[in-house]
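> Output the structure for:
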Amino acid sequence: MTLNDTAKPVTLITGASGGIGSALARALAGTHDLILAGRGGAALDALCAETGGRPLVLDLTRPEAFAEALAGLGRVSNVVHNAGVVELGAVWEQSHAVWTHTLAINTVAPAELTRLLLPTVRQERGTFVFVNSGAGLSANAGWGSYAASKFALKALADALRGEEEASGVRVTSVYPGRTATEMQRKVRGQEGADYTPDDFIDPQTLAASIAFVLNAPRDATLTDLTVRPGPQV
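Got it, this is the predicted structure:
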């Protein structure tokens, strides 16, 4: 079975109940069969009911448990690594616990999920999408631990792309600017600034961009996609 066949692609989204993840699930519903990964709970259940997706409960801090959680999952055509955490702070004030947790969620979990899911994605000649950040291209003061995790995520995606080109697997890194999500609300609070959603990218716009990557014709690979807030009107 490949994406050239008539069966719908099966797309797994991590962080599915968050702002970007839920917008993407809604954008793909009906054209993709969805596996919606998260920590479980009412929000994930409601999203699955709305989109027809299957829930996948994952604790991203426990990569040793991934293999059991993924057992019997069946086809997976595409994987969208969307889950992430952020904790702002200067290098001098952030403990190893913050760094370890941030790297575990933002880098180690995607690496292990990719390793485990790669055989079926190869079979499908599918796509891995790594939802990165502008901080994965440039590190600003106070963003050290988060930026480090996203720089590492870029390295993971770049290496995977080179390794899997011959197998027909496509790999895309998406670098969103500030997006109107609850994570952005938290960041603005940590910065001591107001959260005004209209100043940022709508999650549905970012979801449409990721959907385009997944649905792009086979004669093209979008290796890197940077999405920035548009001019205010």
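> contacts and neighbour counts: CA atoms only from here.
Will do.
> can you give me the helices in this protein?
Per DSSP state H, the chain carries helices over the ranges 19-28, 42-51, 66-70, 96-103, 109-124, 144-164, 182-190, 203-215.
> Out of the ones you listed, flag the one nearest Pro229.
helix 203-215 (9.9 Å; Cα to Cα).
> which secondary structure elements does that closest one contact?
helix 19-28, strand 170-176 (3 or more Cα pairs under 8 Å, 6 or more residues apart in numbering; DSSP states H and E).
> most packed of the ones you listed?
Comparing the helices and strands packed on helix 203-215 by mean neighbour count (mean count of other Cα atoms under 10 Å), strand 170-176 ranks first with a mean of 24.
> Pull the residues that contact it.
For strand 170-176, contacts defined as Cα atoms under 8 Å, 6 or more residues apart in numbering pick out 125-134, 136, 154, 157-158, 160-161, 164, 206, 210, 213, 221-228.
> I'd like the structure of this one too, to check against the first:
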Amino acid sequence: MAVHLLTGAGSGIGAALARRLLDRGDEIIVLARDVGRAREIAATLPGAGTLVGDLANPGRLSWALSKQHLPDRIDALVHVAGIVDLGPVADLPATLWEQQLAVNLVAPAELTRLMLPVLRVSRGQVVFVNSGAGLHAHAGWSAYAASKHGLKALADSLRAEEAEHGIRVTSVYPGRTATPMQARVHQQEGTEYEPERFIDPESVATTILAALDLPRDADITDVTVRPGA
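Take a look at the predicted model:
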């Protein structure tokens, strides 16, 4: 039975992936920002284990996890959690830059660092759910895109560093996906949200599963998922 540690499993892509993994008999552990949120997620994902750690405060992750029982084995660490706040560079305050960089980039780096010892033992895999914004930045998306461009750099460096330990690293770049984050984006853009126009989270989950299940003679390093015609 494979063991997966997921962030962002409370909704959207993360929730879809968590359900699929549980349904096929894998073990999952979800990281939640606080005890209350951990209970909420566990109630929607029967059988899932939980850990508590606030991605908005990556400097405290090591301390938080040191107070909890960590799994002896992790086969995959899947980073799905993220936040977005749009705005032109001229108007975006430093606090919104700091929050997005913390959750979208620094926390994945720190959580990966903390989990590397067990991932090395299992010759596991790290999956970063990035974004189309991690490849192309548009007006109003500077802070979010910067965090996601940084996430690509993190993945590329990690892949080169950990190849000797047999760790596979995959970046997934979904286009606009019908998630609560996308609803927030439309609210910020002042446009009507029509989820049927966008990628179903299940489709992105299917892509992630393909990367996780790929035989060890091959490696999916980067994959872009776009809305269908």
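> Superposed, what's their TM-score?
Overlay of the two chains. TM-score (TM-score structural alignment, normalised by the length of structure 2): 0.94; 222 aligned residues with a Cα RMSD of 1.2 Å.
> if we can go back for a sec, nearest to Val79 of structure 1, out of the helices of structure 1?
Smallest distance to Val79 of structure 1 across these (Cα to Cα): 8.0 Å, for helix 109-124.
> chain center to the closest one, what's the gap?
Put simply, helix 109-124 of structure 1 sits 14 Å off its chain's centre (Cα atoms, centre = their mean, to the nearest Å).
> so where is that helix in structure 2?
Counting by TM-score structural alignment, helix 109-124 of structure 1 pairs with residues 107-122 of structure 2.
> Next, format the helices and strands packed on helix 203-215 of structure 1 as CSV and append distance to Ala147 of structure 1.
Output for those, formatted as CSV (distance: least, Cα to Cα, whole Å):
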stretch, distance to Ala147 of structure 1
helix 19-28, 19
strand 170-176, 12
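> Return the most buried member of the helices of structure 1.
Stretch with highest mean neighbour count among the helices of structure 1: helix 19-28 (a mean of 22; mean count of other Cα under 10 Å).
> Tell me how far that one lies from the chain's centre.
Using Cα atoms, centre = their mean, the offset of helix 19-28 of structure 1 from its chain centre is 11 Å.
> Next, the angle helix 42-51 makes with that helix.
Computed with axes from the mean of the first three to the mean of the last three Cα atoms, to 10 degrees, the direction of helix 19-28 of structure 1 lies at 20 degrees from that of helix 42-51.
> since we're on Gly192 of structure 1, how many residues are nearby?
Other residues near Gly192 of structure 1 come to 9 when the count uses other Cα atoms under 10 Å.
> aligned partner of it in structure 2?
Mapped onto structure 2 by TM-score structural alignment, Gly192 of structure 1 lines up with Gly190.
> And for Ala216 of structure 1?
Using TM-score structural alignment, Ala216 of structure 1 lines up with Leu214 in structure 2.
> you'd agree Ala211 of structure 2 is up against Ile220?
Yes - using Cα atoms under 8 Å, Ala211 of structure 2 is in contact with Ile220, at 5.9 Å.
> who's in contact with the counterpart of Ser133 of structure 1 in structure 2?
Aligned by TM-score structural alignment, Ser133 of structure 1 pairs with Ser131 of structure 2. Neighbouring residues of Ser131 of structure 2 by Cα under 8 Å, 6+ apart: Lys148, Val172, Tyr173, Pro174, Gly175.
> Make JSON lines out of the residues you listed and add distance to His79 of structure 2.
Output for these, formatted as JSON lines (distance: Cα to Cα, whole Å):
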{"residue": "Lys148", "distance to His79 of structure 2": "12"}
{"residue": "Val172", "distance to His79 of structure 2": "10"}
{"residue": "Tyr173", "distance to His79 of structure 2": "12"}
{"residue": "Pro174", "distance to His79 of structure 2": "13"}
{"residue": "Gly175", "distance to His79 of structure 2": "17"}
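> what residue is smack in the middle of structure 2?
The centre of structure 2 sits closest to Val80, judged by Cα atoms, centre = their mean, with a distance of 1.7 Å.
> Distance check, it against Ala90 of structure 2.
To Ala90 of structure 2, Val80 of structure 2 is 29 Å away according to Cα to Cα, to the nearest Å.
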